[in-house]
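A.B. asks: can't give you the sequence, but here's the structure:
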């Protein structure tokens, strides 16, 4: 984003209104369906201001999605798994992760990633990094400190990827296509996480059988 002069307090507020409105429209309708005329009618401002600050619709979209990625990544980066035993700690982590992933805004951003991936590949990769990959990295780092309790033939990175995929994929896909009634109840989230942790630990802990055993 480039500006020719510093924004006044009123200008900052107007720009915030513009980007907030743009974020909601892009998440609801996608890139192609949102026109600058529609955006201006809802948020105010002018085409001149949009081109001055963002260079046009594409630049506005890039700026808005970049901000949405930062917002999505914030709660994930601040997840605290804790220092307890693997089972209870991963259960707590899984419940927090699933709650974040199934938030309406997170799901909308995922839909945007799929819909606009070919047009904006760098942005789609940024969405992936701020969501799925952020969760995997947090768990992998936690598992590295407990390497002695895990199977030696599987790296913490692989284990973290497998756990997040195992937990998230089903509920997320069902929510994305409207087959999941949201928000999930705490008891349903607890059930999904409990079953996933149980399945995962039977394969991840030392003593678990390898496929060719």
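C.D. replies: Great, that's in hand. What you see is a predicted model; the values in this text were computed from it and never measured.
A.B. asks: Every contact and neighbour count from this point should use C-alpha atoms.
C.D. replies: OK.
A.B. asks: The residue most central in space within the chain: what's its closest spatial neighbour, skipping adjacent residues?
C.D. replies: With distances taken as Cα atoms, centre = their mean, residue 131 lies nearest the centre of the chain, 2.9 Å away. In this structure, residue 131 finds its nearest non-sequential neighbour in residue 73, 6.0 Å apart by Cα to Cα, 6 or more residues apart in numbering.
A.B. asks: and the one you found, what element?
C.D. replies: Element membership for residue 73 (DSSP states H and E) is helix 57-77.
A.B. asks: Return the list of helices and strands in contact with that helix.
C.D. replies: helix 9-29, helix 47-54, helix 86-101, helix 121-128, helix 134-144 (3 or more Cα pairs under 8 Å, 6 or more residues apart in numbering; DSSP states H and E).
A.B. asks: For residue 202, which of those is the nearest?
C.D. replies: Of all those, it is helix 86-101 that lies closest to residue 202, at 10.8 Å by Cα to Cα.
A.B. asks: what's in contact with the closest one?
C.D. replies: 75-76, 79-83, 106-107, 131, 135, 167-168, 172, 189-190, 193-194, 197-198, 201 (Cα atoms under 8 Å, 6 or more residues apart in numbering).
A.B. asks: Now the element after it, going C-ward?
C.D. replies: Once the chain leaves helix 86-101, the next helix or strand it forms, by DSSP H and E, is helix 104-115.
A.B. asks: Next, the angle helix 9-29 makes with that following helix.
C.D. replies: In terms of direction (axes from the mean of the first three to the mean of the last three Cα atoms, to 10 degrees), helix 104-115 departs from helix 9-29 by 70 degrees.
A.B. asks: Second structure for comparison follows:
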């Protein structure tokens, strides 16, 4: 029986190249050099993990000079920050949900919930979170980067937008201050179970149903 080669994180090596989160720009043009480097970095992180990862290794893998890497990212920490930030942006987690749902907080929460769950179930997010967990003891800085440039950044964007419904009188002040409750209703323990491999990632229909249900429950608690 033929053995399928896997990466350090139990993923088939053939899947590693599918993790590139920036293949083309919105206009259909080829990605920039910076984006190519981020894609190469993701492949290398999947294959080797962060401890074995180095700027020298990335330079060899990407066919780029170290000077080019340092010009774009500064150092290894700056590179990881860029990966986290780009992932969140590409997933639409900092999009303008209010403009799409100007008088509809339920639509806002459902749309954001779907985007967040879709992202957290994606191979990119799973790999990044598994790296952070696996190397928490040896490199706790990774968790701080993920929190600052991922979770906090998204929370600030969404919180600022959602507060506009308070100005419209559509939600209570508690609703704008308690969005973590919405995240609890949305995520439950699914992300943890996906990360530890006990369940597969949620399907698109499951994600849509979960987001709609969480939004309805949350607004039942906190709507005016």
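C.D. replies: The structure has been received and is ready for your questions. Remember, it's a predicted structure, so these values are computed and weren't measured experimentally.
A.B. asks: For the two chains, what TM-score is obtained?
C.D. replies: The TM-score (TM-score structural alignment, normalised by the length of the first structure) is 0.68; 184 aligned residues with a Cα RMSD of 3.2 Å.
A.B. asks: hang on, the earlier thing: how far away is the residue nearest to residue 131 of the first structure from residue 195 of the first structure?
C.D. replies: From residue 73 of the first structure across to residue 195 of the first structure, the span is 26 Å (Cα to Cα, to the nearest Å).
A.B. asks: out of those two, which sits in the more crowded spot?
C.D. replies: More neighbours surround residue 73 than the other of residue 73 of the first structure and residue 195, with 22 against 12 (other Cα atoms under 10 Å).
A.B. asks: From residue 199 of the first structure, how far off is the more buried one?
C.D. replies: Counting by Cα to Cα, the gap from residue 73 of the first structure to residue 199 of the first structure is 27 Å.
A.B. asks: and what of residue 164 of the first structure?
C.D. replies: According to Cα to Cα, residue 164 of the first structure and residue 199 of the first structure sit 12 Å apart.
A.B. asks: between the two, who's got more neighbours?
C.D. replies: residue 164 (19 against 13).
A.B. asks: Which residue in the second structure aligns with that one?
C.D. replies: Applying TM-score structural alignment, one finds that residue 164 of the first structure aligns to residue 183 in the second structure.
A.B. asks: for the strand or helix carrying that match, packing partners?
C.D. replies: Element membership for residue 183 of the second structure (DSSP H and E) is helix 179-187. Helices and strands touching helix 179-187 of the second structure, by 3+ Cα pairs under 8 Å, 6+ apart, are helix 105-120, helix 204-222.
A.B. asks: Quick one: the residues in the first structure that the last one pairs up with.
C.D. replies: For helix 204-222 of the second structure, the aligned range in the first structure is residues 186-204, judged by TM-score structural alignment.
A.B. asks: mean shift between the matching stretch and the second structure?
C.D. replies: With mean Cα distance after the TM-score superposition for the first structure, stretch 186-204 of the first structure departs from the second structure by a mean of 1.7 Å once superposed.
A.B. asks: Quick one: distance of that stretch to the chain centre.
C.D. replies: Here the centre of stretch 186-204 of the first structure is set off from its chain's centre by 21 Å, with Cα atoms, centre = their mean, to the nearest Å.
A.B. asks: Repeat that for stretch 97-110 of the first structure.
C.D. replies: For stretch 97-110 of the first structure - counting by Cα atoms, centre = their mean - the centre lies 6 Å from the chain centre.
A.B. asks: Same check on stretch 152-171 of the second structure?
C.D. replies: In terms of Cα atoms, centre = their mean, the centre of stretch 152-171 of the second structure is set 20 Å apart from its chain centre.
A.B. asks: repeat for stretch 185-200 of the first structure
C.D. replies: On the basis of Cα atoms, centre = their mean, stretch 185-200 of the first structure sits 20 Å off its chain's mean C-alpha point.
A.B. asks: what residues does stretch 164-174 of the first structure touch?
C.D. replies: Contacting residues not belonging to stretch 164-174 of the first structure are listed as 94, 98, 101-102, 107, 132, 135-136, 180, 192-193, 196 [Cα under 8 Å, 6+ apart].
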